[in-house]
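Trainee: fold the following, please.
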Amino acid sequence: MGSSKGDSYRKDLFDKLTAAGAKVEYLGSQKSGSFSQNSHEGWIGFEIDKISQKADDPKALGAKPNLVLLLAGTNDIAHSQRNGAPQRLQKLAEKITTRVPGVVLIVGTLPPFAAKYMPSGQGGDSAPWINEFNTAASKIAKSMAEKGAKVAMADLSAVKLGDLQDGIHPNDGGYRKMSAGWFKAIEEVAAKGWLKGSS
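Mentor: Have a look, this model is predicted:
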């Protein structure tokens, strides 16, 4: 959503990774975008629990990905499901790392979204809610990593309200910023030797 060609951050990230010498194959039961490697497992409007249900699809985790990029939680906040969202994120992260032993999981921080998407009666500024969720997500990732899971965070905070096409989904420029955040995080986990074939 918000991407003029349906590429989201994926084509720009693909180009960055392949330019850096990585061999990339996108996996997933969905297809969208203007490039050949356009498979993904993104679901518009889904809260964390619904994403977790989709993760049971054999075309998702059953494909045994080497790397999973997870951006989830915005819809929980926007749909009045803020309470318990970090705990649901942790359960999903644990599902991913359990179902695919050795997988690298990178969790993205949530960008803010426009006041019009805030739940009725909950205040007009999403930033405090987003910041609270991101702080909790970072603690979850750190805790899981300390226990041996290959879990890291991607800082997507460069995406601002002005980078959103409709106040909640990034425009092309916003997706390019998101791509840069994912790429940096992938470089960091590759430097740790987490990714297959990396050193």
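Trainee: CA atoms for contacts and neighbours, from now on please.
Mentor: Noted.
Trainee: residues in contact with Leu156?
Mentor: The neighbours of Leu156, taking C-alpha atoms under 8 Å, 6 or more residues apart in numbering as the test, are Gly108, Thr109, Leu110, Pro111, Lys177, Met178, Gly181, Trp182.
Trainee: I have a second one here; can you model it like the first so I can compare?
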Amino acid sequence: MSQSYPLLFLWLLVLSAVSSTAIPFRTGIFTPVKGGSVTTRADKVPLRVLPLGASITWGVNSASGNGYRAPLRNKLTSTGWEVDMVGTKQHGNMTDNDVEAHSGDIIDQVKAAAQGSLKYKPNVVLINAGTNDCRRNISISEAGDRMRSLIESILDAEDTQDTTIVLSTLIPSVQKQTEANRPEVNRQYRSLVNNMQKESVRIVLADMDPEKDDDNNRLVYPEDYTTDGVADDTHPNEQGYAKMANVWYNAVLEASDRGFIQ
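Mentor: Below you'll find the predicted structure:
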């Protein structure tokens, strides 16, 4: 028996060395995100998402009425997020169909409508607004200023001071006046997001009309706008809304990777 003590001591030394250098194991469901980063289900902050805008956010020309909201929600939940859509309105046949959208609203009207939903304390606000300003040719040179005012009205509210803003550029349209003004509004929105990020605002861009369309998510007329054989000049069909959902999703991932969402 005495000869076994040196062997036992050596074995204990080996176990100690292995334990001190082993990589800690962390439980959780891992999901890849854009850029190759990895997160666990436990790490994901539950999302209270406010879809804010006008008829495109409402889902006009979507057969289901869900617009981009259902495919976006499905993508988020499938990668581990708990999602609660919020808003004072309900539309579409999807689960959790809350929304804050009013057809025909211009930016200033979207700003006013948003106030009714801030009581739900959204930590992510998706903004798609300005198409009606373009269509009605309303002070296009000041669209970015009006959008800044909308965003600041959300961030100044007591319940949403720490919310994350996801601002989208405007999707293509074949309505002549809208399309004539859209590129300038999009330019202002890109500049606005860049400037507000420098001001330490939690804001990211969902670019619906990027210079490079590597992910094939830019909407194309008429195939992404045609429902039951009729092409809409402004509103996507289900296929088009799914493309929008992809862009929103990537923007939410970016916000999450930056640590914006709380």
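Trainee: TM-score of the superposed pair?
Mentor: Once superposed, the chains reach a TM-score of 0.89 (TM-score structural alignment, normalised by the length of structure 1), with 186 aligned residues with a C-alpha RMSD of 1.3 Å.
Trainee: picking that back up, which of the contacts of Leu156 of structure 1 are still contacts in structure 2?
Mentor: Mapping those onto structure 2 (both residues aligned by TM-score structural alignment, their matches' C-alpha atoms under 8 Å) leaves Gly108, Thr109, Leu110, Pro111, Met178, Gly181 still in contact.
Trainee: my guess is Leu219 of structure 2 contacts Ile171, does it?
Mentor: Yes: shown here, Leu219 of structure 2 and Ile171 form a contact pair, counting by C-alpha atoms under 8 Å, at 7.0 Å.
Trainee: who touches both of the two?
Mentor: Met208, Asp209.
Trainee: out of those two, which sits in the busier spot?
Mentor: Taking neighbours as other C-alpha atoms under 10 Å, Leu219 of structure 2 and Ile171 compare with Ile171 leading, 24 against 21.
Trainee: now do whatever residue of structure 1 lines up with the more buried one against Gln30 of structure 1, distance only.
Mentor: Aligned by TM-score structural alignment, Ile171 of structure 2 pairs with Pro111 of structure 1. Per C-alpha to C-alpha, to the nearest Å, Pro111 of structure 1 is found 23 Å from Gln30 of structure 1.
Trainee: kindly report the same for Asp56 of structure 1.
Mentor: 14 Å.
Trainee: ok, now Pro112 of structure 1?
Mentor: Using C-alpha to C-alpha, Pro112 of structure 1 is found at 26 Å from Gln30 of structure 1.
Trainee: cool, and Glu132 of structure 1?
Mentor: From Glu132 of structure 1 across to Gln30 of structure 1, the span is 31 Å (C-alpha to C-alpha).
Trainee: nearest residue to Trp248 of structure 2 other than its sequence neighbours?
Mentor: Ala206 (5.6 Å; C-alpha to C-alpha, 6 or more residues apart in numbering).
Trainee: separation between the aligned partner of that neighbour in structure 1 and Gln165 of structure 1?
Mentor: Matched to structure 1 by TM-score structural alignment, Ala206 of structure 2 sits across from Ala154. Look at Ala154 of structure 1 and Gln165 of structure 1: by C-alpha to C-alpha, they are 21 Å apart.
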